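Undergrad: Next comes the sequence, and after it the predicted model I'd like to discuss.
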Amino acid sequence: MSAYIEKLKCVKCGSEYHTEQVNYYCEPCGFNEGILDVCYDYDEVLKVLNPLKLKDNKDNSMWRYLPMLPIEKPELIPQLKVGWTPLYQAPRLSAELGIDKCWIKDEGRNPTASFKDRASAVGVVKALEKNAARITCASTGNAASSLAGFSAAVGMPATIFVPERAPEAKVAQLLVYGAQVFSVKGTYDEAWELCMQASAEFGWYNRNCAINPYLIEGKKTVSLEIVEQFMDIGTLPDWVVVSVGDGCTIGGVWKGLWEMHRLGFIDRLPKILGVQAEGCKPFWQAWQNDGKLAACEANTIADSIAVGHPRNFSKGYRSVTESGGAFITVTDQEILNSINQLARKAGVFGEPAGVAGVAGVKQAVKQGIIHPSESVAIIITGNGLKDIKSAIQAAGKPISISPDVEEVRKALENNLGGNMI
């Protein structure tokens, strides 16, 4: 195992395991509740991973944090560059949202254009370390396309289960990368259950982040980067904002922040705002109901967070309660509006789930959760090209004209009131 991992610990019963004792989860607690935490010897990590060491590190990718990643054989790391995505300050967006400062972390700049590349990069390495013949996952789209890309990069066959509502652009990515794709006539939750059964039946390595503790370790690197990037900027933001589906992403975001605080990189922790769609809000409902989870139907344009039964509820919910943050919901129309708002005020094109955080900040300010004097960093989890149908719905259609300058003039008069400058 990684030289710095101390143990795996069940979030439900507290049982502790060595990495060779268990593959995915605490079996007595089951895969729905027996989620494992990867625990490190942080005193030892600090000897090799500290501000001075990182300053001299020329590896501008997620692998610069290797001592805090569960990798036994670094030579198996794929060649695709993951991480160290840009962090932009967006003053015009912050003014429109009604807050002091706003930064955008653009995860659409990863190899397959989503945040999920961080998890898949770790997943394929772990599969190779296990000498697996095939790797699998269930996904609403981004985790699937990400896994397909990284499997192709290392030459490992991948079988992927997606609900039939998955956006065409994401399914196209899967097929281009050569993955075996099953489009399941049902919901994401049904695709997930089928994937779990197939993985057990055929012995495939299971990349499903909710039950595989190593995948969140990849996801947490976004926060390790955010902390490093803000060390150059100055003050850490008051809030880190992220959309929420099955709970793995927000759980990873919080773990990365917590670890950087434990290692002494930062002296305080930001609060976490978890944003859900109004049509699929199990975390928000639990937030209103003393932490009691009740599965719900998933009805939202934001396919990447259309998860009615979150499989990593414990870590996702804990991220908000421990940080003193909040969950909030936004409508599909607010999400669509945020596609345009983010693009036009910050120059970043995000897919619906990716921009949900923008809508969430606006709503949180209205509700008094975020004060106008506070600052936020919003993680944009996926590129807008992932879902062109929604982008067109948000932005509208072009003006159709003949190749005649007079038609240009008329169009300008009709659309701009005669103002041609």
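TA: Okay, I see it.
Undergrad: only C-alpha atoms for contact and neighbour calcs from this point on.
TA: Noted.
Undergrad: Let me see the ranges of the helices in the stretch 151-300 of the chain.
TA: Using DSSP state H, counting those that start in this stretch, the helices of the stretch 151-300 of the chain run over residues 168-176, 188-202, 213-219, 221-233, 248-262, 282-288.
Undergrad: And the second one, what's buried?
TA: In this case it means helix 188-202. The neighbour-count criterion (16 or more other Cα atoms under 10 Å) identifies 188-192, 194-196, 198-199 as the buried residues of helix 188-202.
Undergrad: between the helices of the stretch 151-300 of the chain, which one is nearest to residue 95?
TA: Of all these, helix 221-233 sits nearest to residue 95, with 19.5 Å by Cα to Cα.
Undergrad: Would you mark the buried spots in the closest one?
TA: Across helix 221-233, burial judged by 16+ other Cα under 10 Å covers 221-228.
Undergrad: Stretch 157-167 too?
TA: Buried residues in stretch 157-167, counting neighbours by 16+ other Cα under 10 Å, are found at 157-167.
Undergrad: closest to residue 360 out of the helices of the stretch 151-300 of the chain?
TA: helix 282-288 (12.3 Å).
Undergrad: Put this next to the first one:
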Amino acid sequence: MFAIGFRCGRCGAAYGLEEVRYVCPRDGAEGTLDVVYDEAALRRALTPEVLRRHSDRSMWRYGPLLPVRSETLDRLGDAGLVQTVGWTPLIRAVRTERRLGLRGVYVKDDGRNPTGSFKDRASALVALKAIEAGAAVVTTASSGNAAAALAGMAAALGLRTVIFVPASAPAAKVAQLLIYGARVYLVEGSYDQAFDLTLAAAEAFGWYCRNTAYNPFTREGKKTAAYEIWEQLGGRAPDRVFVAVGDGNILTGLWKGFRDLAALGWIERVPALMGVQAAGAAPLARAWAEGHAAVVPVVPQTLADSIAVGRPRDATFALRAVRETGGAFLTVSDEEILAALRTLAREVGVFAEPSAAAAFAGLERAAREGRVGPDETVVVMSTGSGLKDIPAAVRAAGEPRRIPADPGAALGRLAADLGEG
């Protein structure tokens, strides 16, 4: 393993891997940690040629770039669900390119992961770290996807899970939790309140906590998407990446992955990161626009439940990622999100949940406002399957029409409806 320690994103303090478990002791929950690697040793051990010869088609092909012991990775053969996370398709959106007047638009469809979301990447890695920590129970707070991912990965590895989700979480996501055998608690409050409750419960009962950003290994799992984009584009980085943002951890994971590639000398620069927030839950976008280093919490109001976060837990790194890459934060309305949900399905063939469609809505807004150059290559992260939130899909697409079964009556109605005859 090439991971050698942690560094606090707030104060810069350095720690050994065994010194801390979650966040910086000096800064508390505001001091999220970044995993530090021996870059010189990595450059000697790993080259693009070595990677190209690797037969594995999952996130685990990047084992040397992950903070997991080799003996822990050996357990993957007994946990098929965990073993198959990652290497999701990168789809060329040709019709979108033509409509927006752009050279290259790609959609990374992480709804194809085993439990249907990008969060499988983080949860798979955290589940392995829980095993290394000797934990029997893993817990997390989630609006649904992270919890479903953790429940599935933990079940495959024989770990027990205790999950806290807002009572407003979509029924499909709660059903996933239950079918994987998790003990589920519906919290009568927001995601942010569920997050704080999970921290208290983990401390009280000695459970291993997966909470986004609070656990530094969540970012490490998510960064593997950047490696895949680089490989799937033929060994080059895109110019821009659009990603929906709640806590900010997916965005910072992508930043970490591209920074790793730059440190290895495999790319010349890190892509501009474009964080997209729902207008009703946009504390990071506001802080970025006003030039602030910290966010002011808000009460989230959006149909995109996966990014309905009022107090982003990875705010420090997220703001830095956007500023240092020359990116931007954008906001989109719920109406734009629903429209993007339809367009993404009908132009690209990707069925996304609202939070995933928000990134596509962000691309459309940026293109209209001239924030994307016509010769740029752009990747849009689709982070969750539309099957996660069927009511939102129906709201976007409309209800189907009913007709009688009798051909005589049905054909006349069809002709009138379709303008035929």
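TA: Ah, there it is. Keep in mind that this is a model prediction, so the values were computed, not measured.
Undergrad: And the buried residues of helix 221-233 of structure 1, which is closest to residue 209 of structure 1?
TA: residue 221 (14.7 Å).
Undergrad: counterpart of that closest one in structure 2?
TA: Alignment note (TM-score structural alignment): residue 221 of structure 1 maps to residue 224 of structure 2.
Undergrad: And for residue 318 of structure 1?
TA: In structure 2, the residue matched to residue 318 of structure 1 (TM-score structural alignment) is residue 320.
Undergrad: In a markdown table: the buried residues of helix 221-233 of structure 1, plus distance to residue 245 of structure 1.
TA: A markdown table is the format used below for those (distance: Cα to Cα, whole Å):
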| residue | distance to residue 245 of structure 1 |
| --- | --- |
| 221 | 18 |
| 222 | 17 |
| 223 | 18 |
| 224 | 21 |
| 225 | 22 |
| 226 | 21 |
| 227 | 24 |
| 228 | 26 |
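Undergrad: Of those, which is the nearest to residue 264 of structure 1?
TA: Closest to residue 264 of structure 1 out of these is residue 227 (11.0 Å), distances taken as Cα to Cα.
Undergrad: hey, where'd the strands end up in structure 2?
TA: Using DSSP state E, the strands found in structure 2 span residues 3-8, 14-16, 33-37, 90-92, 104-109, 137-141, 160-166, 183-187, 208-209, 240-244, 272-278, 328-332, 377-382.
Undergrad: mind putting the ones you listed in TSV, distance to residue 76 of structure 2 included?
TA: Listed next are the strands of structure 2 as TSV, based on distance: least, Cα to Cα, whole Å:
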stretch	distance to residue 76 of structure 2
strand 3-8	20
strand 14-16	26
strand 33-37	22
strand 90-92	25
strand 104-109	23
strand 137-141	18
strand 160-166	17
strand 183-187	24
strand 208-209	20
strand 240-244	29
strand 272-278	32
strand 328-332	37
strand 377-382	26
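Undergrad: closest to residue 73 of structure 2 out of those?
TA: Nearest of those (Cα to Cα): strand 3-8, 14.6 Å.
Undergrad: Return the residue of structure 2 aligned against residue 125 of structure 1.
TA: Aligned counterpart of residue 125 of structure 1 in structure 2: residue 128 (TM-score structural alignment).
Undergrad: and its match, how many neighbours?
TA: 24 (other Cα atoms under 10 Å).
Undergrad: Correct me if wrong: it contacts residue 68.
TA: Yes - taking contacts as Cα atoms under 8 Å, residue 128 of structure 2 lies within contact range of residue 68: 7.5 Å.
Undergrad: Can you check which of the helices of the stretch 151-300 of structure 1 gets nearest to residue 108 of structure 1?
TA: Across those, closest to residue 108 of structure 1 is helix 221-233 (Cα to Cα), at 12.3 Å.
Undergrad: ok, and what's touching that closest one?
TA: Here helix 221-233 of structure 1 makes contact (Cα atoms under 8 Å, 6 or more residues apart in numbering) with 62, 65, 83-84, 87, 105, 118, 236, 252-254, 256-257, 260, 265-266.
Undergrad: now do stretch 255-264 of structure 1
TA: Residues outside stretch 255-264 of structure 1 that contact it (Cα under 8 Å, 6+ apart) are 42-43, 46, 50, 220-224, 227, 266-269, 319.
Undergrad: check contacts around residue 102 of structure 1.
TA: Residues in contact with residue 102 of structure 1, defined by Cα under 8 Å, 6+ apart, are 89-91, 93-94, 375-378.
Undergrad: Turn these into CSV, including distance to residue 283 of structure 1 and neighbour count.
TA: Converted to CSV, those look like this (distance: Cα to Cα, whole Å; neighbours: other Cα atoms under 10 Å):
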residue, distance to residue 283 of structure 1, neighbour count
89, 29, 17
90, 28, 17
91, 30, 16
93, 27, 22
94, 26, 22
375, 24, 21
376, 21, 26
377, 21, 27
378, 19, 27
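Undergrad: ok, those residues in structure 2: which stay?
TA: Contacts conserved in structure 2 for these, counting by both residues aligned by TM-score structural alignment, their matches' Cα atoms under 8 Å: 89-91, 93-94, 375-378.
Undergrad: thinking again about what came up before, would you list the helices of the stretch 151-300 of structure 1 in TSV and tack on distance to residue 416 of structure 1?
TA: Below are the helices of the stretch 151-300 of structure 1 laid out as TSV (distance: least, Cα to Cα, whole Å):
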stretch	distance to residue 416 of structure 1
helix 168-176	34
helix 188-202	44
helix 213-219	45
helix 221-233	40
helix 248-262	43
helix 282-288	42
